[in-house]
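>>> just coords:
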């Protein structure tokens, strides 16, 4: 019996299994990355480093895992997603285990920053790019459910890491998380399938005619996309919108401690970003399918900037929790919609490659935002100007998206 027939016999469209596989990739990879707030203080105490320097550990990983999408995306288009994603998951797990043996902060940057950075860079884009091939009408919803793994990983991993660090120390925690990534990553890689055509299906669950099952996908090739001014407008959106996206992930916990909250309360606030993010990914992707993904994306980026400005006024756990939930909601919607909106514009022909190149814009925002915010705090004792600049970037990005076309001709 063929895989397609087996899937049909169970009444399950295999595209949703691919969504589950991508969910596991996001959950394990980004969950491991977003344990960082729980390690912030232990690493600072162990190596006597400032906030700006400690922030560089996370920023280095974030820069790599977004910029490497430009490599992993085209590679997955060429050889299929499974070997690329499998390699990425192995890098994350082994990088975390190696970080447990670090004797200097530079070694942590190499093992955690580079290991997790390369690993997520080789798994995220191929996984989310694969989901795009399995859906058309429900692409926003499918993308949202897949990247909900990031939200749930963000929600669960920091508090769990804090508990594990309390029981086994930061070195033991890195080993435990590394082994977990290797196991879950292997399962996710096994479940992935490159496209519905490879299983005799077509997007959204209909049986594909045999003669068309291997036909080329529609859309623009990568070279054409890179020559198009609309792509570079979207690239500017990625850079400006993500300049502030990862600042709360790194600095919300120490910001809360500056207000007199405990380290565990600060870590829980980062977890609440994950709660909001999960809701945004599950709910906003489906809403965007109905109201228009471009219009929804512009509104979401605008509200991200508003949430950052609210952060400046938030004092105490309750107010910071409201910020974390609201920011997470819009962050989750952004992550869910960017891949789907990109495919709406440029088509499926070079899906993973186009998404991978686009995500290099996110890489520069990720590298600069948290690090500059940390250095600004070290210099001024305040996060005021970093937050204002990040919010302004969101407002400009929202305006750019609002005037983008709905689709491009082939």
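That came through, no problem. Here the structure is a predicted model, which means the values were calculated and not measured.

>>> contacts and neighbour counts: CA atoms only from here.
Fine.

>>> Help me confirm that residue 42 is found in a strand?
No: applying DSSP: H, G, I helix; E, B strand; the rest coil, one finds residue 42 to be helix, outside a strand.

>>> hey, where'd the helices end up in the stretch 101-250 of the chain?
105-108, 115-134, 139-191, 222-226, 229-242, 247-258 (DSSP state H, counting those that start in this stretch).

>>> could the ones you listed be laid out in TSV, adding distance to residue 52?
Converted to TSV, these look like this (distance: least, Cα to Cα, whole Å):
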stretch	distance to residue 52
helix 105-108	13
helix 115-134	19
helix 139-191	20
helix 222-226	34
helix 229-242	18
helix 247-258	10
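
>>> and those helices as CSV, adding mean neighbour count and distance to residue 65?
Below are these laid out as CSV (neighbours: other Cα atoms under 10 Å; distance: least, Cα to Cα, whole Å):
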stretch, mean neighbour count, distance to residue 65
helix 105-108, 18, 16
helix 115-134, 30, 4
helix 139-191, 23, 14
helix 222-226, 14, 20
helix 229-242, 21, 14
helix 247-258, 22, 16
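
>>> For residue 387, find the nearest of those.
Counting by Cα to Cα, residue 387 lies closest to helix 247-258 out of these; the figure is 8.3 Å.

>>> Who are the packing partners of the closest one?
helix 36-47, helix 263-291, helix 316-346, helix 351-380 (3 or more Cα pairs under 8 Å, 6 or more residues apart in numbering; DSSP states H and E).

>>> can you rerun that using 10 Å?
helix 36-47, helix 51-67, helix 263-291, helix 293-311, helix 316-346, helix 351-380, helix 384-402 (3 or more Cα pairs under 10 Å, 6 or more residues apart in numbering; DSSP states H and E).

>>> Alongside the first one, take a look at this:
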């Protein structure tokens, strides 16, 4: 009996560090399926393009704007998903995003013009943007040593969705029309709620009345104390012991042994203090603390310009040299297969004792070469370029989350991913504009477009090699050694 009591007491005093596996496997599977549904719904509306154009009697520009709304809004709402994830946890945030995605698809059944479709597309985009953030974060919370492999399996759900959803949309469209397709799609979107409900917290069991998210809040206190520290002339905000805190009227923190942050008297402006706290709360301090994070966001913007341009003009480029439309569409399927394999293989690539930055640089070089291959006029070379670009883009986007985690840590991963999604959204909006501007100047010369995009990839590869060097000069963010 006494040995049993000692064992129980010892277990209570040890921190709860769950093993990698168990429920974590369920989380990875749920994350993969959630990603598949989100990206399948996000990339499939192009199948309904002609139906919308005929039903609403709109031109190509107005109809094509629907897909732009889907993509850009989902990226721009990623930061909102990050803030909600930090505040309410992965499960609640994922459920909220799933509900919005479900309602957006269901309400589309009753739209009567293209402008109402823009509104429902925005609701769907917001829902997907919110739901995608906790999918990335929850895997990072469950895995440390095997994180890269688990993340690769989860993120590969995007490739699964891109491959499976368009044929299913086409089949349902022929039987039920585009309105019936959205009703069925709403039922599929409701499964995001189900999968998000499986994202249960894996932190320590809190005996205090802190609510479901109290474990994450307690975990982040140490970092928030170090982040909320913009003093005058570079000085840190001071921490005072409990005794001195009482004299200043501050509330002591029993957990840390220190009081809440007290600004230096030279910098005691309440408005400035509020702004600084808001900057930390919304994650803007990441751009000051981590130069690597800033450069990664800039590189992602550049790469997404080439990514959107490649996908957008892949079929038109093939048709411009006499490839039949049915054969040209096959190139998108080849691209999707490569993307899926790239996301699955990303975990193995970064596990071979190669810096993730170097792997990303190599993928950007191969992406640039793939774009140059598109200058040719042979279908076989187009197929090779489609597979190569799909593979390396899958690797790049999967490793991008790993690099962000190394820069900001798990505690700030939600906000970090949110900011990176905003930059991806800017690239998604800028890519078609830049490509269209080049086509107008050169008289529909796709070769020039691909040459410019190839140059952007090569420049990004050089920038990626600078990321490890910035670690030496940046202030840095206090993160766990397991995040590196």
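Here it is on my side, so go on. Since we're looking at a predicted model, the values are computed, not measured.

>>> circling back: of all the helices and strands packed on helix 247-258 of the first structure, which lies closest to residue 130 of the first structure?
helix 351-380 (7.3 Å).

>>> how near is the aligned partner of residue 193 of the second structure in the first structure to residue 410 of the first structure?
Superposed on the first structure with TM-score structural alignment, residue 193 of the second structure falls opposite residue 186. For residue 186 of the first structure, the distance to residue 410 of the first structure equals 38 Å [Cα to Cα, to the nearest Å].

>>> ditto for residue 360 of the first structure
Taken as Cα to Cα, the span from residue 360 of the first structure to residue 410 of the first structure is 24 Å.

>>> And residue 36 of the first structure, by the same measure?
Counting by Cα to Cα - residue 36 of the first structure and residue 410 of the first structure are separated by 43 Å.

>>> Which of the two has more residues huddled nearby?
Ranked by neighbour count (other Cα atoms under 10 Å), residue 36 of the first structure and residue 410 place residue 36 first, with 23 against 11.

>>> What's that one aligned with over in the second structure?
Match for residue 36 of the first structure (TM-score structural alignment): residue 45.

>>> Please apply the same query to residue 387 of the first structure.
Match for residue 387 of the first structure (TM-score structural alignment): residue 450.

>>> repeat for residue 344 of the first structure
Residue 344 of the first structure maps onto residue 406 in the second structure, by TM-score structural alignment.

>>> wait, doesn't its match sit right on residue 413?
Yes: the criterion here is Cα atoms under 10 Å, and residue 406 of the second structure meets it with residue 413 at 9.2 Å.

>>> more neighbours, those two?
Higher neighbour count among residue 406 of the second structure and residue 413: residue 413, with 28 against 21, using other Cα under 10 Å.

>>> wait, what's in contact with the match of residue 387 of the first structure?
Residue 450 of the second structure makes contacts with 306, 309-310, 313, 368-375, 435, 456, as judged by Cα atoms under 10 Å, 6 or more residues apart in numbering.

>>> repeat for residue 292 of the second structure
Residue 292 of the second structure touches 286, 298, 403-404, 406-408, 464, 466-471, 473-474, 476, counting by Cα under 10 Å, 6+ apart.

>>> what's the counterpart of residue 310 of the first structure in the second structure?
Using TM-score structural alignment, residue 310 of the first structure sits opposite residue 373 in the second structure.

>>> That match and residue 71 of the second structure: what is the separation?
From residue 373 of the second structure to residue 71 of the second structure the distance is 27 Å (Cα to Cα).

>>> For the match of residue 193 of the second structure, which non-adjacent residue is spatially closest?
Nearest residue to residue 186 of the first structure, sequence neighbours excluded (Cα to Cα, 6 or more residues apart in numbering): residue 86, at 6.7 Å.

>>> secondary structure element for the one you found?
Assigned by DSSP states H and E, residue 86 of the first structure belongs to helix 81-99.

>>> residues in the second structure matched by that helix, start to end?
So helix 81-99 of the first structure is aligned with residues 90-108, judged by TM-score structural alignment.

>>> circling back: would you mind telling me which of the helices of the stretch 101-250 of the first structure is nearest residue 14 of the first structure?
helix 115-134 (8.6 Å).

>>> Tell me roughly how far the closest one lies from the second structure on average.
When the second structure is overlaid, helix 115-134 of the first structure sits 1.4 Å from its aligned residues on average, using mean Cα distance after the TM-score superposition for the first structure.

>>> residue range for that helix in the second structure?
So helix 115-134 of the first structure sits over residues 123-142 in the second structure, by TM-score structural alignment.

>>> Neighbours of the counterpart of residue 33 of the second structure in the first structure, how many?
Residue pairing (TM-score structural alignment): residue 33 of the second structure is matched to residue 24 of the first structure. Residues contacting residue 24 of the first structure under the criterion other Cα under 10 Å number 28.

>>> Return the distance of residue 24 of the first structure relative to residue 232 of the first structure.
For residue 24 of the first structure, the distance to residue 232 of the first structure - Cα to Cα - is 31 Å.

>>> is it true that residue 242 of the first structure touches residue 393?
Yes: between residue 242 of the first structure and residue 393 there is a contact at 8.1 Å, judged by Cα under 10 Å.

>>> shared neighbours of the two, which are they?
By Cα under 10 Å, 6+ apart, the residues touching both residue 242 of the first structure and residue 393 are 236, 301.

>>> any idea which element the residue nearest to residue 195 of the second structure when sequence neighbours are not counted lies in?
Using Cα to Cα, 6+ apart and skipping the chain neighbours, the partner closest in space to residue 195 of the second structure is residue 30 (5.1 Å). Using DSSP H and E, the element containing residue 30 of the second structure is helix 23-43.

>>> Which elements pack onto that helix?
By 3+ Cα pairs under 10 Å, 6+ apart, helix 23-43 of the second structure packs against helix 60-76, helix 90-107, helix 114-142, helix 147-155, helix 157-189, helix 191-196.

>>> wait, which of those is closest to residue 26 of the second structure?
Closest of these to residue 26 of the second structure is helix 191-196, at 9.5 Å (criterion: Cα to Cα).

>>> Show me how far the closest one is from its chain's centre.
18 Å (Cα atoms, centre = their mean, to the nearest Å).

>>> For that helix, which outside residues touch it?
So helix 191-196 of the second structure is contacted by 26-27, 29-38, 90-102, 128, 131-132, 134-135, 138, 197 (Cα under 10 Å, 6+ apart).

>>> Selecting buried members of those residues in PyMOL, what would you type?
Selecting only the buried members of these in PyMOL, with burial defined as 16 or more other Cα atoms under 10 Å, works like this:
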select buried, resi 27+29+30+31+32+33+34+35+36+37+38+90+91+92+93+94+95+96+97+98+99+100+101+102+128+131+132+134+135+138+197
